[in-house]
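J.: Return a 3D structure for these sequence lines:
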Amino acid sequence: MLRPWEFRVQIRKESPTPVYVQIVRAIIADIRRGRLGPGSAMPGTRAMAKSAGVNRKTILAVYDELIAQGWLVTDSTRGTFVSSDLPTQSPKSFAPTAKEPESEKTIADIHAPPSMLEIPKLSSTFGVLAFDDGTPDPRLVPTDLIARAFGRGLKRASRRMEFGYGDPRGNFSLRQSISTMLNIERGLSTTPNNICLTRGSQMAIYLCCQLMVRAGDTILVEELSYPPARISLQQAGAEIVAIPIDKKGLKTEEVEKICKKKTVRAIYLTPHHHFPTTVSLSSARRIKLIALANKYGFIIIEDDYDHEFHFVHRPLLPLASADQNAVIYIGSLSKLLSPGLRIGYIAAPTNFIDSAAAQIMMLDRQGNPAIELAVAEMIDEGEVRRHTRKSRKEYARRRDIFKSCLLETFGETLRFNVPDGGLAFWVQFKDRIDLTELESRSREKDVQFLSSHTYSATGKETRGLRLGFASLQPSELEEATHRLHSSFMSLAGC
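T.: Okay, the predicted model is just below:
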């Protein structure tokens, strides 16, 4: 049968879209505009592959996809044809060669605050070094250990018939393991019924905001604070009031002043390693905050995102260890093992946990039972504790190396305190500089950091940078520091 149609498509090898998908889109575009009418014979797979300059297996995948979608039909003796069930199209004059769409359609009137669309991004391009906001080094992830535990978790989940829909609070074994860990190591008093697993601590924050906040509720946050938490609060309708901080953490006297003026529903804070400055809330202020919560009836949402990474002494006990009825405690295993595992949790009274589970039923239903079983095993067998000790030692070493890099490179032009814990430094320049311009110049020199303006709850200018050190190896820390200094010098006109 004569098949005079010649296939032409501009394949973009640099595009993230797979080649076969690009070809599928191009053929659909030709059918839609009438270049290929219903019943038209398609070239054989070898001829098509030669014409497109791709492997025949790619064309087989293209035809299989188009047949599955109903655009093409096949006859074992005659070949492949455009489906006759499609409406007839009139060819458009001077139609350009089909190619991958350059831009996708947009949806108008998306109901989301503008700030939700400002997603911070650090490049993963080869050669670019990034001071992140304090994430662990994925190269230290115990992948072999996790893989073996995951394999066993798969088998156990299968034997226990746990691959169906389960408890939205999460796998009981992991909730029990986390409960035991919190009771022994962090001074809480919980049972598995006080634990709800989430896909990371950010999901836990979001759930707390949805359950705790109603439109118009007054919620207190630290003046400099974690941006996604503030956005989650704003989405829930909160009236956010910023509380100043100093070298001892949140100023509790300012909290009391607000409580005397208006009803406060809750306070969100990061008391162990304040985000972004890394300071710890002092013992006296911890006691005072708990007393204020009991006196004025507000709830404390405690985000303890990297509890284990404290280098000077044992980690401070959470606020939740002093009064669990006044505190909703949020934790994460992401920095202990790997962010990719997506395991966070909430520890709270059972009525709150049950409400959180009801919300999860409408979000993602539940986590991965095999992963949760694997992590439970790693906690129970002591593997998480051993990995934590090993990685904490390495991060302490990198902290000291980064301190030396900053002192040797910047001298007195930069001010900072070496953090007692956490995976980032908070640095401030002695003289006022344009941090936005510094960010731009740094990108030109292939070193990046997150924008400082995102930390402020009041919109005021932030005069500091949060520079994560843990994800960079010593040689990378030295190079990244030199690049940052070079950017600073060009900004200073030196």
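
J.: going forward, measure contacts and count neighbours with C-alpha atoms only.
T.: Noted.

J.: how many neighbours does the closest residue to residue 113 other than its chain neighbours have?
T.: Spatially, and ignoring its direct neighbours in sequence, residue 113 is nearest to residue 235 (7.5 Å; CA to CA, 6 or more residues apart in numbering). Using other CA atoms under 10 Å, residue 235 has 18 other residues around it.

J.: now swap in the one 4 residues further on and tell me
T.: Residues lying near residue 239 (other CA under 10 Å) number 18.

J.: How about the contacts made by it?
T.: Residues in contact with residue 239 (CA atoms under 8 Å, 6 or more residues apart in numbering) are 215-219.

J.: what's the answer for residue 179, then?
T.: So residue 179 contacts 190-192, 194-195 (CA under 8 Å, 6+ apart).

J.: Adding secondary structure, neighbour count and distance to residue 268, write the contacts of residue 239 out as TSV.
T.: Shown next, in TSV, are those (DSSP: H, G, I helix; E, B strand; the rest coil; neighbours: other CA atoms under 10 Å; distance: CA to CA, whole Å):
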residue	secondary structure	neighbour count	distance to residue 268
215	coil	12	16
216	coil	13	16
217	coil	18	13
218	strand	22	11
219	strand	26	7
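
J.: Give me the subset of the contacts of residue 179 that lies in strands.
T.: residue 195 (DSSP state E).

J.: Quick check, residue 399 in contact with residue 470.
T.: Yes. Contact between residue 399 and residue 470 holds when scored by CA atoms under 8 Å: they sit 7.4 Å apart.

J.: structure for this one too, so we can compare:
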Amino acid sequence: MLPYKSLIQIDRQSSITLYIQVCNTFISLITSGTLKPSDVLPSSRVLSELIGINRNTVKLAYEELISQGWAESVDRKGVFVLSKLPIITKIKLPETHKNQSQEGFIWTNSFEKEFALSAKIIHKDPIVIDDGFPDVRLAPIDQLMREYRSLSRKFYGKNFLKYGSTMGSENLRIAICNYLSNTRGLLVSPENIIITKGSQMGIYLASQLILNPNDTIAVGISSFTTADDTFKYRGANLERIPVDDNGMDVDFLQEVLQHKKIKAVYIIPHHHCPTGVTMSMERRLKLLNLAKEYRFAIIEDDYDFDFHYDNKPYLPLASIDHNQNVIYIGSISKTFAPALRIGFMVGPPAFIEATASLRKMIDRQGDTLLEEAFAVMFENGEMERHFRKSLKIYKQRRNHFCELLSADFKNEIEFRIPEGGLAVWANFNESINLIKMSDEAAKKGLSISNGNFYKNDTFSPNAVRMGFASLTENETEKAFTILKSIF
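T.: Presented below is the predicted three-dimensional model:
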């Protein structure tokens, strides 16, 4: 038996519950190669005595491991590491120097092509069923503006009005390091992070550095259209990979890799856009192994990790990547307010420095004062309180939204209740013309997508994303009344 007494360190002062601490430690032991597939875990009684916690807490930790796909329970035998998991070799200590590693993915530090921005549609209708955006009315804007004004009045705050680091506010990068560690188990330093104006800037910067014209990037058959367009603008070829209920089909990707060079894989493992499915842990680990073997980059778009309503969300690929093959992109805009353009990208220090050089050519720096204000909001706990409050409200709205969908549109719309995210992927009856539906709804004061945004050369569903988060229960009822009148 492994020395679990020393391996599992419990912090009773932490805001993370004890069973999650135990669960996360086991995940680290598995992803580091210390625990192998089919290895038996100690009984709940033995482990509780070893580490000094309640036996029921250990049982909860094991249940969480099983629910996340890391372990399995065998009757009368005990709990084992999931036998289907790929075998992982023990990790080496990470390199501390900033030069490009000989083992990681290959990227090119050259950028020439301009990025063409597409115009955004501004909704002016009284009621909007959007793509899945947060409710800006819930955001603590007053507190943010209070911190913004307070910083601008302080004598040292005037320095934030000068040119600053292209990588973004150091205080915000430190705050995000702590935030990623506490919520995702992702241990990084400020030199691993660049602050961006939302996740889209991160996707663009990463594509410019990783891809050259005529390189191939693997994306889902269903995928985030704006990201696909970004890769095309770079001159890359898109290799479409099937997506099912367990996320991107990594076995299919493996077959492609045997006869085609793939430079990168773009993936949304949590709440895949547009379908909302979540990638299984087995596929995540296999994708990481393939990235190591074939030396391609993984661009992980994790735009709304914070909104998961049922089980604890799976750890991002970046949290269990030991070969520096993952570029991790996140957004505060998607969880706070879309117009406040704050996002971040995490990667190896040399890659982040090159990203800053590119960003400097197109956007010298972000709003340092706003970034500093957000840093204060993270440090004083206001962001955490906002996420907790929003999560509770969005879960209630999701439940109400889905109940009405089931009751009022059972013959018109098929859907699954999403485990997380801010939208429902709604498949409409083939007899319904979505373009006409959208046009008729607009005439009656309701804005809803006509579905064209989600289509591409291989994917053409009669479906739309129906965002529930930005609508109160009363607004949802009004929207559905209009939609029902059209049908």
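
J.: picking that back up, list residues touching both of residue 399 and residue 470 of structure 1?
T.: Joint contacts of residue 399 of structure 1 and residue 470 (CA under 8 Å, 6+ apart) are residue 423.

J.: Now check structure 2 for the residue matching residue 29 of structure 1.
T.: In structure 2, no residue is equivalent to residue 29 of structure 1 according to TM-score structural alignment.

J.: what helix or strand does residue 29 of structure 1 sit in?
T.: Element membership for residue 29 of structure 1, per DSSP states H and E: helix 19-32.

J.: buried stuff in that helix?
T.: Within helix 19-32 of structure 1, the residues scored as buried using 16 or more other CA atoms under 10 Å are 19-20, 22-32.

J.: ditto for stretch 198-216 of structure 1
T.: In stretch 198-216 of structure 1, counting by 16+ other CA under 10 Å, buried: 198-210, 212-214.

J.: what do you get for stretch 382-389 of structure 1?
T.: For stretch 382-389 of structure 1, by 16+ other CA under 10 Å, it's 383-384, 387-388.

J.: In helices, which of these appear?
T.: Those of these mapping onto helices are 383-384, 387-388, per DSSP state H.

J.: List just the nearest of those residues to residue 261 of structure 1.
T.: Nearest to residue 261 of structure 1 out of these is residue 388 (CA to CA; 44.3 Å).

J.: counterpart of stretch 232-242 of structure 2 in structure 1, which residues?
T.: By TM-score structural alignment, stretch 232-242 of structure 2 lines up with residues 234-244 in structure 1.

J.: chain center to the matching stretch: distance?
T.: Distance, stretch centre to chain centre, for stretch 234-244 of structure 1: 22 Å (CA atoms, centre = their mean, to the nearest Å).

J.: Now do it: distance from first to last residue.
T.: 19 Å (CA to CA, to the nearest Å).

J.: got the ones in helices among the buried residues of stretch 382-389 of structure 1 as CSV, with distance to residue 362 of structure 1 columns?
T.: Formatted as CSV, those follow (distance: CA to CA, whole Å):
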residue, distance to residue 362 of structure 1
383, 34
384, 31
387, 35
388, 34
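
J.: For the most centrally placed residue in structure 2, give me its contacts.
T.: Residue closest to the mean C-alpha point of structure 2, counted by CA atoms, centre = their mean, is residue 302 at 1.5 Å. Listed by CA under 8 Å, 6+ apart, the contact set of residue 302 of structure 2 reads 268-270, 316, 328-331.

J.: make it 7 Å
T.: 268, 270, 329-330 (CA atoms under 7 Å, 6 or more residues apart in numbering).
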